[in-house]
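1. Predicted model follows, preceded by the sequence.
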Amino acid sequence: MLDLPTRGNRASGVVSTAAGFASARPAQREPDSRARFGLAGRVLVVTIGFALLAMGLFYVARLASYRETWLHNKITVAQTALEAFDAVGSHELSPDIARKVLESIGLKAIVVSTPSGRRTVSASPQPAADISIDPTREAFLDSVGAAFRTLAAGRGQVVAVTEATAADGGRIEVTLDETPLVAALWRVSNTFLNIALLIATVVASVLWTALWIMVLRPMRRLTSNIIAFGQRPQDVSRIIAPSGRDDEIGRAEKALAAMQKTLAHELAQRKRMAELGLAVARINHDLRNILSAAQLISDRLATIPDPQAQRLAPRLVATLDRAIQFCQTTLTYGAGSEQPPERRPFDLNKMVQDVAETARDEHGEDIDYHVDIPPRFEVYADPDHILRVLENLSRNAAQALLEKGVAGGRPKSIRFAAIRTDGEALIEISDTGPGFPPDRKERIFEPFQKSTSQAGTGLGLSIAADLVTRNGGCIDLAPAKADDFYCGARFLIKLPTPERAALTNARPGVEA
C-alpha cells in the first residue's frame, strides 16, 4: 500500500524579509566604456604574427637557396666555357680573349685543378680573393648566415668559389665580384617582401574572418548577453536565445539559456517571497492581538453548560492557541532567530483523528474520511509542524474533490494510512480526485505553484515540504495506482520513529 521513492532532503522556499533580499543583491557596477584590446584584436594580431612568421621562415630558406643556386650557376657556366674551348682544341687563350670571355660570364678568373695538372684562365693580373667559399660543404644554418652576410656586404668584394668536378675528380675554382650577387639578393628580398605581405594579408584576412564567424562573434554574443543579464537578471527578455548550432558554442548557449531561465525564476520567487515576508511581518502583530481576544471569548464559551459547546470549546481553544503560536513563530522567523522544531514522540493516530473530525465538521457528508493507522502509532517530530502538514494536505485534497470532482465515478473520499518499516514511519494521504497534471508534478513543492485552486497562494505544499524536511523526514508525490480505489493524488511522508531517534541520538554525528 505504501511506497516511498528514495529522495534527498528537499530544498524548499523560505520566506525572507525585503531588507534581506535587498542586501543579498550586490551593487551593480557600470561597465567600463573605454576601448579595450579584446579577444578579437588579440586573435587578429596573433593570426598576422603567425602568418608573417611562416613567411619569414620561408624567406630565409628561399634567400639561402637562391645564393647557393647563383654560385653553382657560375661554376656551371665556367665549366661549360672551358669545355667549349677544349672542343675546338684551344687550350691556351690570349689575354684579350680570356678577358672577353670572363666579362661575358661575369667572372674574373677560372682555375681548374686535376691530377694531371692545373689550368688557369684569367685576365692579367689575377685578382686576389677576399674570402673563399665551398657551397657544397655548407650546412643549412651556415648557408643562411652566409646569405645574410652577403646581403650586408659592401660593393667590390671579391670571392673565390670552389667546387669539386665529378668528371675527373678535380676541383674548379672561380673568382668573381660579389656585387651582382648582392644586387640579386636584394631584388629577391624586395620581390619576396611584396609577395609575402600580400599572401600574409590574404591568409590573415581569410583566417580571421573564419575565426570571427565561427568563434569570435558567437563568443562576443555570449559575453555581451552574460553582462547584460548580470545587470538585470530578473528580466526574462535578456535570456539568450540559442542559435541552434550543434558544436561546443551551441551547447554552451543552450546551457546558458537554461541556467538563466532557472536563475530568473528563482529570483522572481525570491522577490515574491520577500514581499510576502514583509506583508506577513506587518500583519502578524495585529493578527496576534485579534486571536488573543478571540481566545478570551472561547474561554468563556467553555463555561456554558450546553453539551455541544462543551465538546467544541476545547478544540476551539486549542486551535486558537496554535494560531497565536504560529503568529509568534512567524514574527520570530522574520527577525532572523527562528527556533528549531521541538521534536518528541506523539500519537499520530490521535492527531489524524482530530484532523479528520475537524474536516468532517467543515464538509459534512460531502467527503468521506478514512483513517487506516494503528492505535498508538508514534512518530518522532514536532507535533505542531506535522499537524500543519496534515491539515494542509487534507485541505488541498478536499478542495480538489469539491472543485474538480472525482475520477471514475468514485465517491469523494480521503484516506490517511501509515505503517512502520526499517525504523521509519511511512504516512500516506491519498484521495479519489483527478490527481495532478503531468506538467506540474515536478514543481508542486516550489513556492507559488498552485496545486488545486487558483484562489490559493500556492504556498501550502511548499510549507509542508519545509516542515517535513526540518523534522528529519521527506515528502513526495507518489505515482497514482490505477487499480487502487484511491487513485488520485498520493502523498507519501517519511518520518523517524522514536526507536530510530533513540538509536540515532546514541550515535553522535548521525542525522535523524
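-> That came through fine.

2. CA atoms for contacts and neighbours, from now on please.
-> Will do.

3. Could you pull out the helices in this protein for me?
-> Along the chain, the segments classed as helices by DSSP state H run 18-24, 39-87, 95-105, 140-152, 179-211, 217-231, 248-301, 307-334, 348-363, 383-404, 460-470, 498-505.

4. try this one next to it:
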Amino acid sequence: MEKPHLKLPPWAKSLSARLLVLTVSFVMLAEVFVFAPSVARFRIDWFESHLDSGYLAALALEATPDQMIPDDLEKELLSNAGIEAVILRRADRKLLLQRDDMPAKIDKDVDLTRFSIPMALFEGLSTLTQTGNRMLRVVGMPSMAPDFKIEILVHEKALTKATRDFGWRVMGLSLMISFFTAGLVYFALNRMMVRPMRTLTRDMIRFRETPQDKTAVIDPGDRDDEIGVARQELANMQQDLQAMLNQRRRLAALGTAATKISHDLRNALATSMLMTEQLAKSQDDEVRAVVPRLLSSMERAVYISEQTLSFARETPPPRDLVKFTLVELIEEVRDQILLHKPDPLTDGAPRDKAAQTQPCTAQIKINLPDTVMLEADYEMLFRAFSNLIRNPLEAGADEVTISLLPPEGQNQPPESEHLIEVVIADNGPGLAEKAIKNLFVPFAGSGREGGTGLGLAIARELIAVHNGDLRLAATGPDGAVFCVKLPVSL
C-alpha cells in the first residue's frame, strides 16, 4: 500500500514555534538566577542605608551638651530615618534614640556583620512573601563610621513594600530583556537553521511526489556548514536514486520482454525436443550421432528459460507451510541428485546423453540430527538446497557434507536459540574471484561456464522468504562453505 504524502506542519507545531518558546523559557530561566541575587542585594542595601540614617540621627543626639533633645525633635529624626529606635555604642557610653510608642518585643534579629550568600538569598526571597509587620533589630556598622557598631529597630512592612516594588521593576526589565534577546536569537536561528530545514523538508516532499522529475532535484547551494553538506548529500542521493529508477524501469521492461520470450522459447524448444527424439529413430548414422548434442543443447536452453521465468516473478509464490524434519528434506534432495550424474560443463562442451543417465558417484554426507523440525514450504526449501548441493557437484566436487552449527562438542543444542545454521561444505575448486563479487547477483554470479548465475540468487530468495539467510562462509582451493540460517519449529 502506498504511503500517504506528508505535509509541512502548521506554525503552532513547527520548529519555529518550539524554538521561540524554548528561547523565551531559557532566557527567563536565566533571569531567575539574576533576580534572586538582585533582591538579596537590595535588602542588604536597604538595611545599610537605614543604618547610616540611624547613625546620623545618633550624631545629632551626641552633639547636644547633655545628650538630651526634645521629644518632638527625636520623633522627627527617627521618622526621617525610617526607623523606630537607634543605639550607638561608644567605648565609654551608649546613645539611645527611641519612640515613646515603640513596641518592647523584637521579632527577628538581623546581623549584617555575619554575611553568607545562601542566607542572603533565602532571606531576600522570604522578604517578598512576608504578610506581617515584624519588628527587626538590625546590627551593623555604618559606612561613615565602620569602627562603630550600631543597632536600629525597623518595621519589616516598609522593607517588604520596598523589596516588592524593586522586584516588580526587575521583573519588568527582565521580561523586556528576555523577549528582546529571545527575539534576536529566534530570528537569527530561524534564518540560519529553521528556514533552511523547512526548505529542505519541502524539497524532500516534492521529490517524493515526483522522483523522476529532474527539476525536483534540489539545488545544493553554496553553504559550507552542516546544512550545506546535508543539501549536497541529498542532491547526490536524489541523482543516484533517479539513475537507479531509470535503470530499474529499463530492467523491468527488459525483464517483461525476456519473460515473454523465455516462455515462447521454452514451448518452441519442447516441440523441437519431441521432433529431435523422432530423429533418433532415423536409419542414418550421421543423423543419430547429432541427436544427443541437439538434445543436450535444447535441454540447456529449456533450463535457462525456466530459471529466467522463475526469477522474473516480482514476488515469490505464497508458502504452503508444513512440518517436517530437516534430515528428511536433505535425504530426499540427496537421493534425487544421486540418481543421475550431474553435468559439469566446465569447458562448455555438450554433455554426453549416455553419461547423464549413469548414477552419480559423488559422496553426499549428511551429519544432521533427526530432531530438528522445520515449519516451511517443503518444495521451496527442496529447490533451494537442491541448487546448493548440485552446484559444487557440477563444478567438479566429488564430496559434499551437510552439517549443523554449532559444531559437535558444544553443550547447547543447535535448536535452542530458535534458529539453526546448516553448513554445506564441498571439496571442489572453490569460487572464482569474479563469482565471489557477484555471488548473489542474477545472471552475473555463475562460478562456471554455461551457468545462468540464477541458482544462488533463487536459493537466497527462497530462504529469505522463510526469514532465513544464505551466506558464503569460506572458499578456496579446498572447496567452498555455504551457511543457511533458518528458524526451527519448537
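-> Ah, there it is. This is a predicted model, so every value here is computed, not measured.

5. where does the TM-score land?
-> With the length set by TM-score structural alignment, normalised by the length of structure 2, the two chains reach a TM-score of 0.59; 370 aligned residues with a CA RMSD of 4.8 Å.

6. sorry, back to before: can you tell me which of the helices of structure 1 is nearest to I172 of structure 1?
-> helix 39-87 (7.5 Å; CA to CA).

7. Deepest-packed of the helices of structure 1, please.
-> Comparing these by mean neighbour count (mean count of other CA atoms under 10 Å), helix 460-470 ranks first with a mean of 23.

8. Off-centre distance for that one?
-> Using CA atoms, centre = their mean, to the nearest Å, the mean C-alpha position of helix 460-470 of structure 1 is found 31 Å from that of the whole chain.

9. residues near G430 of structure 2, how many?
-> G430 of structure 2: 22 surrounding residues under other CA atoms under 10 Å.

10. ok, back up a step: ok, which of the helices of structure 1 comes nearest A164 of structure 1?
-> helix 39-87 (9.8 Å).

11. The closest one - contacts with which helices or strands?
-> helix 95-105, helix 140-152, strand 158-164, strand 171-177, helix 179-211 (3 or more CA pairs under 8 Å, 6 or more residues apart in numbering; DSSP states H and E).

12. hmm, back to that, TSV for the helices of structure 1, including distance to V121 of structure 1?
-> Converted to TSV, those look like this (distance: least, CA to CA, whole Å):
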stretch	distance to V121 of structure 1
helix 18-24	97
helix 39-87	9
helix 95-105	6
helix 140-152	26
helix 179-211	21
helix 217-231	70
helix 248-301	73
helix 307-334	112
helix 348-363	125
helix 383-404	118
helix 460-470	109
helix 498-505	112
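
13. of those, which approaches E342 of structure 1 most closely?
-> Per CA to CA, nearest to E342 of structure 1 of the helices of structure 1: helix 383-404, 8.1 Å.

14. now that closest one and helix 460-470, what's the angle there?
-> Helix 383-404 of structure 1 and helix 460-470 are oriented at 150 degrees to each other (axes from the mean of the first three to the mean of the last three CA atoms, to 10 degrees).

15. Check which helices and strands helix 383-404 of structure 1 is in contact with.
-> helix 348-363, strand 413-421, strand 424-431, helix 460-470.

16. got the angle between that helix and strand 424-431?
-> Relative orientation of helix 383-404 of structure 1 versus strand 424-431 (the same axes, to 10 degrees): 20 degrees.

17. how distant is helix 383-404 of structure 1 from the center of its chain?
-> Distance, centroid of helix 383-404 of structure 1 to centroid of chain: 41 Å (CA atoms, centre = their mean).

18. Next: stretch 305-325 of structure 2.
-> So, by CA atoms, centre = their mean, the centroid of stretch 305-325 of structure 2 is 35 Å from its chain's centroid.

19. and if you look at stretch 50-68 of structure 2?
-> 76 Å.

20. quick one: contacts of that stretch?
-> With CA atoms under 8 Å, 6 or more residues apart in numbering as the test, stretch 50-68 of structure 2 has contacts from 69, 77-78, 81-83, 85-88, 95-97, 140-144, 150-152.

21. quick revisit: would you mind giving the helices and strands packed on helix 383-404 of structure 1 as CSV with distance to G156 of structure 1 added?
-> Conversion of these to CSV gives the following (distance: least, CA to CA, whole Å):
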stretch, distance to G156 of structure 1
helix 348-363, 115
strand 413-421, 107
strand 424-431, 106
helix 460-470, 97
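
22. quick one, which of those is nearest to V203 of structure 1?
-> Closest among those, using CA to CA: helix 460-470, at 61.0 Å.

23. and the gap between the aligned residue in structure 1 for Y55 of structure 2 and L207 of structure 1?
-> In structure 1, Y55 of structure 2 lines up with Q79, judged by TM-score structural alignment. Going from Q79 of structure 1 to L207 of structure 1 by CA to CA, to the nearest Å gives 49 Å.

24. same check, this time on Y369 of structure 1
-> From Y369 of structure 1 to L207 of structure 1 the distance is 75 Å (CA to CA).

25. just L467 of structure 1 next, same as before
-> Using CA to CA, L467 of structure 1 is found at 61 Å from L207 of structure 1.

26. just to revisit the earlier point, now for the helices and strands packed on helix 383-404 of structure 1, which one comes closest to A184 of structure 1?
-> That would be helix 460-470 among these, by CA to CA, at 87.2 Å.

27. Show me what H285 of structure 1 lines up with in structure 2.
-> In structure 2, H285 of structure 1 lands on H263 (TM-score structural alignment).

28. Could you double-check that that match sits in contact with Q307?
-> No. Counting by CA atoms under 8 Å, H263 of structure 2 does not reach Q307; the two are 10.9 Å apart.

29. circling back: the helices of structure 1: which one's closest to A129 of structure 1?
-> helix 179-211 (13.4 Å).

30. average distance between the closest one and structure 2?
-> Once fitted to structure 2, helix 179-211 of structure 1 is off its aligned match by 1.8 Å on average (mean CA distance after the TM-score superposition for structure 1).

31. by contact count, what packs against that helix?
-> helix 39-87, helix 140-152.

32. Contact partners for K365 of structure 2?
-> Residues near K365 of structure 2 by CA under 8 Å, 6+ apart: 399-402.

33. Can you classify it as helix, strand or coil?
-> Of the three states, K365 of structure 2 takes strand under DSSP: H, G, I helix; E, B strand; the rest coil.

34. That one and R300 of structure 2, how far apart?
-> 28 Å.

35. Return the distance of stretch 418-427 of structure 1 from the chain's centre.
-> With CA atoms, centre = their mean as the basis, the mean position of stretch 418-427 of structure 1 lies at 41 Å from the chain mean.

36. picking that back up, overlap of the contact sets of H263 and Q307 of structure 2?
-> Common neighbours of H263 of structure 2 and Q307 (CA under 8 Å, 6+ apart) do not exist.
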